[in-house]
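J.: Next input, structure requested:
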Amino acid sequence: MIKKIYNFDKFIDRSNSDSLKWNKYNKNIIPLWIADSDFSCPPCILKALKERINHGILGYGIISKNLSNIIIERLWKNYKWKINPEWIIYISGVVSGLNLTIRAFTTNKNSVIIPIPIYPPFIYATNLAQRSKIYTKLIQINNRFIIDCNYLNKHIYGNEKLIMLCNPHNPVGTSYKYYELEKILEFVKKYNLIVCSDEIHCDLILEKGIQHIPFASLNNDAEQCSITLMSPSKSFNISGLNFAIAIIPNKKLRDTFNLFKQGISPNIDILSCIAAESAWKNGNDWLKKQIKYLKINRDLLFYAINKLPYISMLKPEATYLGWINCSKMNILNPALYFEKYGIGLSSGKDFGDANFIRFNFACTHDILKKALKRIEHAINQL
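T.: Below is the predicted model:
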């Protein structure tokens, strides 16, 4: 067997491309904000795309049966979650799935439960649909951020219809344990809620001994009340191709979702389908090597941040995102402060907590070390 070598240390200059990440700031600022990695896509994806382009025709496409089979086999192999092909709905992205879910299953008389801090499109989708929100702050237990079901039980008003999950949780990096998901399910059953679970980071588990558990895989009760959103986009760095899936076992929920999807969410283009199929079928070796590389970056970031005064962070179990506590800096806008010293980071305000910044460490070791030196210099100037 030929050993495959992938070079994650290779720097690819994206500053002169149409990269959203690398064109937000001027060239003197290292962009470590949006969840977009700087690693070249797996060779298997590039090869599959080139072959299709060389065919010469890019007309209307259909979802291949092979892709559904790959998804079914992957979910069983990785999570022992057995799904049926009709449960899979193809959508143009997880953010589309969030918006469709909120509009399909709530009215302006319902509230949506959102744990914060959280990926901003959860909040934006609720605002766009003009739904009221119930925020519940994640609590810190044993160096992990988790949902506080005790708080939720005390703040239910009767008009709640939907609870939004992010597992693994962006931006805090928590991968929920089985018993934690059971507690959430108990709460959901008590108040007859629907669960929308964004599991886009499910492949990116960094902590030894941790296993991603899809919420819907708990049991039949969890399946019947859930919409699970997944995509290869983060794991294989193909976010520029619009592809995701919604897995909805409950036929009534699935029919409603499909009804709202008609004419609004476009059909998936053939290149996105080819990339997804290649990623999930042939990209696992590359994914394993990437995770090893990300673990090194995660540990470098964790130890460097916690050596400095004024800032700290917990070690993320999953994702390639660091959630850094800047509350002791006593600065109104920490992200703007660090930008002055050459690092472009995400403001915690957009996630629901202005005392934090989010740091994307899916970059080369050299870029990370350079950024950490700039953070150290910025802190020393306080």
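J.: going forward, measure contacts and count neighbours with C-alpha atoms only.
T.: Noted.
J.: what are the ranges of the helices in the stretch 51-200 of the chain?
T.: Using DSSP state H, counting those that start in this stretch, the helices of the stretch 51-200 of the chain run over 65-79, 94-105, 120-128, 149-154, 178-190.
J.: ok, and which of those has the densest surroundings?
T.: helix 94-105 (a mean of 21; mean count of other C-alpha atoms under 10 Å).
J.: what packs against that one?
T.: helix 120-128, strand 160-166, strand 194-198, strand 226-230, strand 244-247, helix 251-261 (3 or more C-alpha pairs under 8 Å, 6 or more residues apart in numbering; DSSP states H and E).
J.: Please identify which of the ones you listed is closest to Ile238.
T.: Closest of the helices and strands packed on helix 94-105 to Ile238 is strand 244-247, at 11.0 Å (criterion: C-alpha to C-alpha).
J.: want to put them side by side, so please do this one too:
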Amino acid sequence: MMSELALFDQVIDRSAMNSDKWDKYSNDVIPMWVADMDFDAPACVKTALQNRIQQGVFGYTHIPKALVAAIQTHLQTSYDWPISGTHLVHLPGLVCALHLSVQTFSLPGDTIVVPGPVYYHLTKAPEMAGRNLLSIKMTLQEGRWLPDWQAFEKACALSDSKMILLCNPHNPGGTVYRREELEVIHGLAQKYDLLVVSDEIHCDLILDDITHVPFASLNQDAAQRTITLMAPSKTYNLAGLGYAFAVIENTHLRQRFNQGRAGLIPVPNMLGLTAAQAAYEEGQVWHHSLITYLRTNRDYIVERLADTPLTVSHLEATYLAWIDASNLPVEDAYAFFLEAGVGVSPGKDFGDANFIRLNFGCSMSVLQQALYRIENAIRVLQKR
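T.: Prediction:
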């Protein structure tokens, strides 16, 4: 029988899957952009989906009690975070919850504080809702991307500041906030009475020996002022099945959130519910192997690019390398590497055009080919 790790070496042809990731570019470009892994889903998930499909009736579906129990067990086991099933709000995705939170809990002209560069929907949500986006610049501090703490407090102290949008683990910087750092952020939220919306979708993708701390688990005050957003989609490569959840312990906030979504945001897809339950109940062995494989890929990128003008900061979590291309003598690093046959994400989408983001959630053989193209393009450039 093939080992768990060997499963991740398989190169799966996605050309007939209507894949956003693989259909964006021509066949001669290796796509390494959107946060979508190329790995086969856990066998337990595929079996659960096949069994459900065999039942043959796909009517309206409510949330399975077993899924609620699986999420509770996962949060308790992984993060020592006990929650009530009544605190869960089940969603078809995390992005809609970000936008809904901004629109429900702030007014036009209010200020939303966001440490960045960051995943672009954390900045789009305030902008599209007519709110004042105040981005706090994150800088490398002892090798980790962290906010400017003085600027952070100054932003929170503004009279029209109403909310902090937090991304933890951070996308694209890969930082896993330590408890003491989260306590600083909580102190600001408490001092200036701000709501915290914490995007924690990558919390199960920690590559270092670090424990993720859900912001709402810090203390009772944090629990009462936080909307936590999580999903199995990144961890188990289930994004196309459309399932996420919010943890909202404050009854008033949860009621307002549900009122805001009524008639606009539907209940999750039946197959998404099925896949999520299987992943949380039975996907632990697959998940452990995934983390081992991603860690190897991460370290390989650092090793291969060490002698190039590109700077790869250490990534504590996610499968998305945040690469500084400012020393590369080109006007547009994204366009440069696209011409070389590698489709990365442009840093400007996250707030810094000096960077590119590279998705290494793929087989080692594909990663090796992509890095060869990157290195070769740089060598040719340097010889000009």
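J.: Give me the TM-score for these two chains.
T.: After superposition, the two chains reach a TM-score (TM-score structural alignment, normalised by the length of the first structure) of 0.97; 379 aligned residues with a C-alpha RMSD of 1.3 Å.
J.: just to revisit the earlier point, in CSV: the helices of the stretch 51-200 of the first structure, plus distance to Tyr135 of the first structure.
T.: Below are those laid out as CSV (distance: least, C-alpha to C-alpha, whole Å):
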stretch, distance to Tyr135 of the first structure
helix 65-79, 30
helix 94-105, 15
helix 120-128, 10
helix 149-154, 9
helix 178-190, 15
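J.: Turn the helices and strands packed on helix 94-105 of the first structure into a markdown table, columns for distance to Gln140 of the first structure.
T.: Formatted as a markdown table, those follow (distance: least, C-alpha to C-alpha, whole Å):
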| stretch | distance to Gln140 of the first structure |
| --- | --- |
| helix 120-128 | 20 |
| strand 160-166 | 16 |
| strand 194-198 | 21 |
| strand 226-230 | 25 |
| strand 244-247 | 30 |
| helix 251-261 | 33 |
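J.: of all the ones you listed, which lies closest to Leu332 of the first structure?
T.: helix 120-128 (19.5 Å).
J.: ranges for the strands of the stretch 1-150 of the second structure?
T.: 30-31, 88-91, 111-116, 132-141, 144-147 (DSSP state E, counting those that start in this stretch).
J.: need the longest helix for the first structure.
T.: Taking DSSP state H as the criterion, the first structure has its longest helix at helix 284-307.
J.: mind checking which of the helices of the stretch 51-200 of the first structure is nearest Lys373 of the first structure?
T.: helix 120-128 (28.3 Å).
J.: which helices and strands does that closest one pack with?
T.: Looks like helix 120-128 of the first structure contacts helix 94-105, strand 111-116 (3+ C-alpha pairs under 8 Å, 6+ apart).
J.: just so I know, which of these lies nearest Leu46 of the first structure?
T.: Closest to Leu46 of the first structure of those is helix 94-105 (C-alpha to C-alpha; 22.4 Å).
J.: could you give the angle of that closest one to strand 226-230?
T.: Per axes from the mean of the first three to the mean of the last three C-alpha atoms, to 10 degrees, the angle that helix 94-105 of the first structure makes with strand 226-230 is 160 degrees.
J.: how far off strand 160-166 does helix 94-105 of the first structure point, in degrees?
T.: Calculated by the same axes, to 10 degrees, helix 94-105 of the first structure forms an angle of 170 degrees with strand 160-166.
J.: Measure the mean distance from helix 94-105 of the first structure to the second structure post-superposition.
T.: Mean deviation of helix 94-105 of the first structure relative to the second structure after superposition (mean C-alpha distance after the TM-score superposition for the first structure): 0.7 Å.
J.: neighbouring contacts of that helix?
T.: The contact list for helix 94-105 of the first structure (C-alpha atoms under 8 Å, 6 or more residues apart in numbering) reads 91, 112, 121-122, 125-126, 129, 161-162, 196, 198, 200, 227, 229-231, 243-246, 256-257, 260-261, 265.
J.: my guess is Glu127 of the second structure contacts Leu134, does it?
T.: No - between Glu127 of the second structure and Leu134 there is no contact under C-alpha atoms under 8 Å: 10.1 Å.
J.: In the second structure, what range does the next helix or strand after the longest helix of the first structure match?
T.: Using DSSP states H and E, the helix or strand that directly follows helix 284-307 of the first structure along the chain is strand 312-313. Alignment of strand 312-313 of the first structure against the second structure: residues 311-312, by TM-score structural alignment.
J.: mean distance, that stretch to its aligned residues in the first structure?
T.: Mean deviation for stretch 311-312 of the second structure: 0.8 Å (mean C-alpha distance after the TM-score superposition for the first structure).
J.: from the middle of its chain, how far away would that stretch be?
T.: 20 Å (C-alpha atoms, centre = their mean, to the nearest Å).
J.: Tally up the residues packed near Gly59 of the second structure, please.
T.: Using other C-alpha atoms under 10 Å, Gly59 of the second structure is surrounded by 7 other residues.
J.: Ok, Ala216 of the second structure next?
T.: For Ala216 of the second structure, the neighbour count with other C-alpha under 10 Å is 24.
J.: again with Ala354 of the first structure
T.: Summarising burial for Ala354 of the first structure: neighbours were counted as other C-alpha under 10 Å, giving 19.
J.: I'd like the secondary structure assignment at it, please.
T.: Classification of Ala354 of the first structure using DSSP: H, G, I helix; E, B strand; the rest coil returns coil.
J.: Contact partners for it?
T.: Contacts for Ala354 of the first structure (C-alpha under 8 Å, 6+ apart) come out as 332-333, 347-348.
J.: what's the answer for Ser37 of the first structure, then?
T.: Taking C-alpha under 8 Å, 6+ apart, one finds 234, 237, 360, 362-363 in contact with Ser37 of the first structure.
J.: rerun that using 7 Å as the cut-off
T.: Applying C-alpha atoms under 7 Å, 6 or more residues apart in numbering to Ser37 of the first structure gives the contacts 237, 362-363.
J.: By neighbours, which of those residues wins?
T.: For the contacts of Ser37 of the first structure, neighbours were counted using other C-alpha under 10 Å, and Ala362 has the most, 26 neighbours in all.
J.: Surely it is within a strand?
T.: No - going by three-state DSSP, the assignment for Ala362 of the first structure is coil, not a strand.
J.: picking up where we left off before, buried sites along the longest helix of the first structure?
T.: Buried residues in helix 284-307 of the first structure, defined by neighbour count with 16 or more other C-alpha atoms under 10 Å: 284, 286-287, 290-291, 293-295, 297-298, 300-302, 304-305.
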